[in-house]
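Enquirer: Fold the following and give me the result.
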Amino acid sequence: MPSSPDPVFAGLGQAVQIGTNLLATLMVGGGVGWSIDSYVLPTQPWGLVGGLVLGLIAGIRNAYRTAQRLS
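Expert: The predicted structure follows:
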């Protein structure tokens, strides 16, 4: 992603990137957990909860790695 000459817009772009990554990992984790609950195991709601927790962990890890790379 090309850097913006204005530091405000550059910081805003980085924040949007981190937020989007966090949201995407939560959605994927929740979707996988819901799918496991619905189609594989009758463990409702624990598959969804586990998927959301794993998605949150992955999202925080990605946000940390992105912040380290951008700083």
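Enquirer: CA only for contacts and neighbour counts going forward, please
Expert: Fine.
Enquirer: Show me which parts of the one helix or strand Gly50 maps to are buried, residue by residue.
Expert: When elements are assigned from DSSP states H and E, Gly50 belongs to helix 46-70. Buried residues in helix 46-70, counted by 16 or more other Cα atoms under 10 Å: 47-60, 62-63.
Enquirer: Distance of Gly13 relative to Gly55?
Expert: 22 Å (Cα to Cα, to the nearest Å).
Enquirer: And this one, please, so the two structures can be compared:
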Amino acid sequence: MFGFNGKVQILAPESVKEQYRQMIEKANEEKMHIRRSIQLLFSEIGYLVIELLVKNCIARTEQSTELRV
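Expert: Okay, here's the model as predicted:
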């Protein structure tokens, strides 16, 4: 295995090439899984923030209505 300008070139044997390919593939899959998890987390946080804002607006509206009555 030799490195050159940030690129890896595996000359031999074929089994090492295949193991390296599988390692890179697995790392990419894990990266995508982490990215999806983070997106879901931010989506869930976004929904919670919206829910809190709506509840806050409703509470303020109810308070305003009570003061007028």
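Enquirer: Check which helices and strands the helix holding Gly50 of structure 1 sits against.
Expert: helix 7-35 (3 or more Cα pairs under 8 Å, 6 or more residues apart in numbering; DSSP states H and E).
Enquirer: how close does the helix it packs on sit to structure 2?
Expert: Comparison of helix 7-35 of structure 1 with structure 2 after fitting gives an average deviation of 0.5 Å (mean Cα distance after the TM-score superposition for structure 1).
Enquirer: What range does that helix cover in structure 2?
Expert: In the comparison with structure 2, helix 7-35 of structure 1 aligns to the range 14-42 (TM-score structural alignment).
Enquirer: Tell me how far the matching stretch lies from the chain's centre.
Expert: 14 Å (Cα atoms, centre = their mean, to the nearest Å).
Enquirer: Nearest residue to the middle of structure 2?
Expert: Ile38 (2.4 Å; Cα atoms, centre = their mean).
Enquirer: got a list of what that residue touches?
Expert: Not one residue lies near Ile38 of structure 2 by Cα atoms under 8 Å, 6 or more residues apart in numbering.
Enquirer: how far away is it from Glu25 of structure 2?
Expert: 20 Å.
Enquirer: Over to Ser43 of structure 2?
Expert: Applying Cα to Cα, the value for Ser43 of structure 2 to Glu25 of structure 2 is 27 Å.
Enquirer: Repeat that for Arg35 of structure 2.
Expert: Separation of Arg35 of structure 2 from Glu25 of structure 2 (Cα to Cα): 15 Å.
Enquirer: That concludes my questions; thank you for your assistance.
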